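[1] Here is a sequence together with a model predicted from it:
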Amino acid sequence: MKLRLPGRRPAETKPDPAADLTAQLTAAGKGRPTPKRSEAQGRRPGPPPPPPTTRKEAYKRMREQQAAGRGSAREAAARGDDSALPARDRGPEKRLVRDVVDARRNAGSLFLVVAALVLVGYFIPNTAVQSYTVFLWFAFFLVIIGDSIVLGRKIKKVVAERYPNARTRGLVWYGISRATMIRRWRFPKPQVELGATV
């Protein structure tokens, strides 16, 4: 205990900032215990694999890594992830065109089926069958042209409504070429159901 001389003021006690901070933390509380270092850092990966001993093994590892990367990128592109798509399929306008095409039934999607029938008809040694094959091919070609005109007008209309500054010329051809593919073979995969309103 310190003695105080008469006539002297008691020494003012300065607040200790460290004690003040400790009191604040104690009062506020973190709400959870401090995690262990192993929990905070997470599970560490195991030791790295030993380096390849031969060129053949190094080439095999490189191919496995490339295949894993390609698989994940292809899955992302098939889902329509814009960052994983090739340049010709990127952009909101192209996605809109894909949705317009995928939401309707297109005559062009039967192109490969009719082409196979026509090819088979050419090999049948019967002039009547061959003439019918030519007629079928010509009629189907006219149907595809008519359907493509209707599809092109619809694409222009929908794109002009949502993206007034977009160039529709390349988008129309993009949609028509997609419409000639069988639905399940289209890439990126269709994101809308048949008959959906786009």
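    Thanks, I have it. Residues are numbered from 1 along each chain as shown.

[2] contacts and neighbour counts: CA atoms only from here.
    Fine.

[3] Just list the residues touching Gly108, thanks.
    Contact analysis of Gly108 by C-alpha atoms under 8 Å, 6 or more residues apart in numbering lists 144, 147-148, 179-181.

[4] ok, and here's another one to check against it:
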Amino acid sequence: MADAQGTSRSLDYPRPVALLRNKQSETPEPTPGLLPGTGDGKGRPTPKRKEAEAANKRPLVPTDRKSAGRDAKSQQREARARQYQAMKAGDERYLPAKDKGPSRRYVRDYVDARWNIAEFFLPIALVFFVVMIATTGRAGAASFVILAALYLLVLIAVVDAVIMWFGLKKRLRAKFGEVPKGTAFYAVMRAFQLRRSRMPKPAHAKHGVYPK
């Protein structure tokens, strides 16, 4: 009996205070920068995918369409005015794409320096047309002669434009090494315009000043 009592006395059972301390020591400490109940360090819960997509959406059409339309028209007017002034002054920064580039400037200077029969075609054709209307029903032969002369003028103007183009084409190849596509049409159309009405405006006031 004495041994049994001694054995029971020698066995020490854990006290409640020790168990409580062990549980407190096993509890992980909160990570600095994180708020309780959150999974990141932003101080707020992570937004859902739908909420994020909705926040990133932007309207394709402006809310105030009238105001946007007025602004667009105003910008277009300013661009046209700036382009017109550039065509008068020869400022290549604001010229249309079809008139930009050193080769196009060279074409304009060459055509403007030359006396082209085609540039007189429109005023002469207008005079012929008025005379033909005035003589219609009175002198059939005169109307026929005027019409034949008009066709002859067209033929001469076309032949002169072709001669002009071959000379210009040779110069372009010698200076730039190539002839860009559409240059022939660009040169001929400018040759058929009155010199004063050509846009961009001729760089030189008189004929005979050829580009180098």
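    Received it, and whenever you're ready, just let me know what you need. Computed from a predicted structure; not experimentally measured.

[5] TM-score for this pair?
    The TM-score (TM-score structural alignment, normalised by the length of the first structure) is 0.63; 141 aligned residues with a C-alpha RMSD of 2.3 Å.

[6] The contacts of Gly108 of the first structure in helices, which ones?
    Among the contacts of Gly108 of the first structure, DSSP state H puts 144, 147-148, 179 in helices.

[7] circling back to that earlier point, turn the contacts of Gly108 of the first structure into a markdown table, including neighbour count and distance to Ser72 of the first structure.
    Formatted as a markdown table, the contacts of Gly108 of the first structure follow (neighbours: other C-alpha atoms under 10 Å; distance: C-alpha to C-alpha, whole Å):
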| residue | neighbour count | distance to Ser72 of the first structure |
| --- | --- | --- |
| Ile144 | 21 | 36 |
| Asp147 | 17 | 36 |
| Ser148 | 22 | 34 |
| Ala179 | 27 | 26 |
| Thr180 | 19 | 27 |
| Met181 | 18 | 24 |
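
[8] Tell me which of those you also see in the second structure.
    Using both residues aligned by TM-score structural alignment, their matches' C-alpha atoms under 8 Å, the second structure keeps these contacts from these: 144, 147-148, 179-181.

[9] Show me the two of those residues that sit farthest apart.
    Asp147 and Met181 (13.9 Å; C-alpha to C-alpha).

[10] mind putting the kept ones among the contacts of Gly108 of the first structure in TSV, distance to Glu57 of the first structure included?
    Converted to TSV, these look like this (distance: C-alpha to C-alpha, whole Å):
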residue	distance to Glu57 of the first structure
Ile144	52
Asp147	54
Ser148	52
Ala179	45
Thr180	44
Met181	41
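
[11] quick one: which of those is nearest to Gly195 of the first structure?
    Ala179 (14.6 Å).

[12] quick one: what's aligned to the closest one in the second structure?
    Ala179 of the first structure maps onto Ala191 in the second structure when the alignment is built from TM-score structural alignment.

[13] Same check on Gly146 of the first structure?
    So, by TM-score structural alignment, Gly146 of the first structure is matched to Val159.

[14] State the distance from its match to Val209 of the second structure.
    Counting by C-alpha to C-alpha, to the nearest Å, the gap from Val159 of the second structure to Val209 of the second structure is 23 Å.

[15] burial of the match of Gly146 of the first structure, as a residue count?
    14 (other C-alpha atoms under 10 Å).

[16] Contacts only, for it.
    Val159 of the second structure touches nothing, counting by C-alpha under 8 Å, 6+ apart.

[17] Asn116 of the second structure matches what in the first structure?
    Match for Asn116 of the second structure (TM-score structural alignment): Asn106.

[18] any idea how far that match lies from Val97 of the first structure?
    From Asn106 of the first structure to Val97 of the first structure the distance is 14 Å (C-alpha to C-alpha).

[19] Looking at those two now, which is surrounded by more residues?
    Val97 (26 against 21).

[20] Hmm, Ile176 and the more buried one touching each other?
    No: Val97 of the first structure is beyond contact range of Ile176, at 9.5 Å (criterion: C-alpha atoms under 8 Å).

[21] Specify the local secondary structure of the nearest residue to Ala78 of the first structure once chain neighbours are set aside.
    Nearest residue to Ala78 of the first structure, sequence neighbours excluded (C-alpha to C-alpha, 6 or more residues apart in numbering): Pro188, at 4.4 Å. Recorded secondary structure, Pro188 of the first structure: coil (DSSP: H, G, I helix; E, B strand; the rest coil).

[22] The nearest residue in space to the match of Asn116 of the second structure that is not next to it in sequence: what's it in contact with?
    Nearest residue to Asn106 of the first structure, sequence neighbours excluded (C-alpha to C-alpha, 6+ apart): Ala179, at 6.0 Å. For Ala179 of the first structure, the contact set (C-alpha under 8 Å, 6+ apart) comprises 101-102, 106-109.

[23] Now for Leu194 of the first structure, which secondary structure element holds it?
    Using DSSP states H and E, Leu194 of the first structure maps to neither a helix nor a strand.
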